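Asks: sequence below, structure please.
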Amino acid sequence: MENDQKIKLGAGIWTISILHFIGIAFSIIGTIMSLLFKDAINEQMMTLGEGAVPQVSQMEIIIGLVFTILMLVSVILILRRKAVGVYCYFGTIILRVIFSLITVESKLGILFILILPVLMAIFIYIKKEVYGFGTASAE
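Replies: Reported below is the predicted structural model:
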């Protein structure tokens, strides 16, 4: 029974999770602000002479908010050592990349979306036994 110690997550998973939490906080605040003040923002852009700025539909804003909330839930589940959090995390990333490709986002933006998930995948692979993906030791 002495070997039933919890395996630590590791600094990499914690660091990437904290960076995700910071990004999620800014994303939620920005999304809510753009939903509430969409008309004022568009009017201000017109007065600045930025009339050619593409309009973001309310549906795109809401879909982005849903992705953000899914990411928040999955990162919390990853920190709680749940394998479903890992599946939800990478599923959300795949859906977000597909959505970005459909909405004709820049290729550089898609690469930026993938930086933290690639690092998270590396750190989760290193600590895969925490989530039950590998065996910790062979007795």
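
Asks: CA only for contacts and neighbour counts going forward, please
Replies: Noted.

Asks: buried sites along the helix or strand harbouring residue 93?
Replies: Using DSSP states H and E, residue 93 maps to helix 83-102. Buried residues in helix 83-102, defined by neighbour count with 16 or more other Cα atoms under 10 Å: 83, 85, 86, 88, 89, 90, 92, 93, 96, 97, 100.

Asks: another for comparison:
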Amino acid sequence: MENVQKPKVGAGIKTMSIIQLVFSGFGLIGFIMIILMKDTIKTAGGPAITTSYLIISLVLLIITTIGIILILMKKELGIYIYFIAEVASIVYSIVINGFKPLDILSLIIPALMGIFIWKKKEIFSTETKNIEV
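Replies: The predicted model follows:
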């Protein structure tokens, strides 16, 4: 019997996923705090935050998290979900707030994730899976 080892997700993908999931957790806590303290923020002279902004941002956060989980499960669909959600999040942020040079920093984690996924593309490609079967 042959000892066939299944390819593993690399340390880079795991690291970027953990960082992204931690940021998502903090973001979720922040959304909950904003929802609970929305009136206090408004009376204190803070920016007016609309409910639609919160809902759209929360949905994009959840979709990104689902994409990361699917990537860690070695599903090709997770790659598409993750990057579409990231692009949508960046575009939505630029449309709502306008472009700021600081927005370029939001491209660092998705770019690194893309590089690490590209290096381990044999795990995710359907062509390789069809050949093995």
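
Asks: got a TM-score for the pair?
Replies: The TM-score (TM-score structural alignment, normalised by the length of structure 2) is 0.88; 131 aligned residues with a Cα RMSD of 2.2 Å.

Asks: returning to what we had before: what is the helix or strand following the helix holding residue 93 of structure 1 packed up against?
Replies: Per DSSP H and E, helix 83-102 of structure 1 leads on to helix 107-126 as the next helix or strand towards the C-terminus. Helix 107-126 of structure 1 is packed against helix 11-36, helix 83-102, with contacts defined by 3 or more Cα pairs under 8 Å, 6 or more residues apart in numbering; DSSP states H and E.

Asks: the ones you listed: which one's closest to residue 55 of structure 1?
Replies: Of all these, it is helix 11-36 that lies closest to residue 55 of structure 1, at 11.5 Å by Cα to Cα.

Asks: for that closest one, packing partners?
Replies: Here helix 11-36 of structure 1 touches helix 58-79, helix 107-126, going by 3+ Cα pairs under 8 Å, 6+ apart.

Asks: one step back: need the buried residues of helix 83-102 of structure 1 in a markdown table with distance to residue 22 of structure 1, can you?
Replies: Listed next are those as a markdown table, based on distance: Cα to Cα, whole Å:
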| residue | distance to residue 22 of structure 1 |
| --- | --- |
| 83 | 23 |
| 85 | 18 |
| 86 | 19 |
| 88 | 19 |
| 89 | 16 |
| 90 | 19 |
| 92 | 18 |
| 93 | 17 |
| 96 | 18 |
| 97 | 20 |
| 100 | 21 |
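
Asks: and which of those residues is nearest to residue 138 of structure 1?
Replies: Checking these against residue 138 of structure 1 by Cα to Cα gives residue 83 as the nearest, at 21.0 Å.

Asks: from residue 99 of structure 2, how far out is the counterpart of that closest one in structure 2?
Replies: Residue correspondence to structure 2 (TM-score structural alignment): residue 83 of structure 1 is matched to residue 76. Using Cα to Cα, to the nearest Å, residue 76 of structure 2 is found at 31 Å from residue 99 of structure 2.
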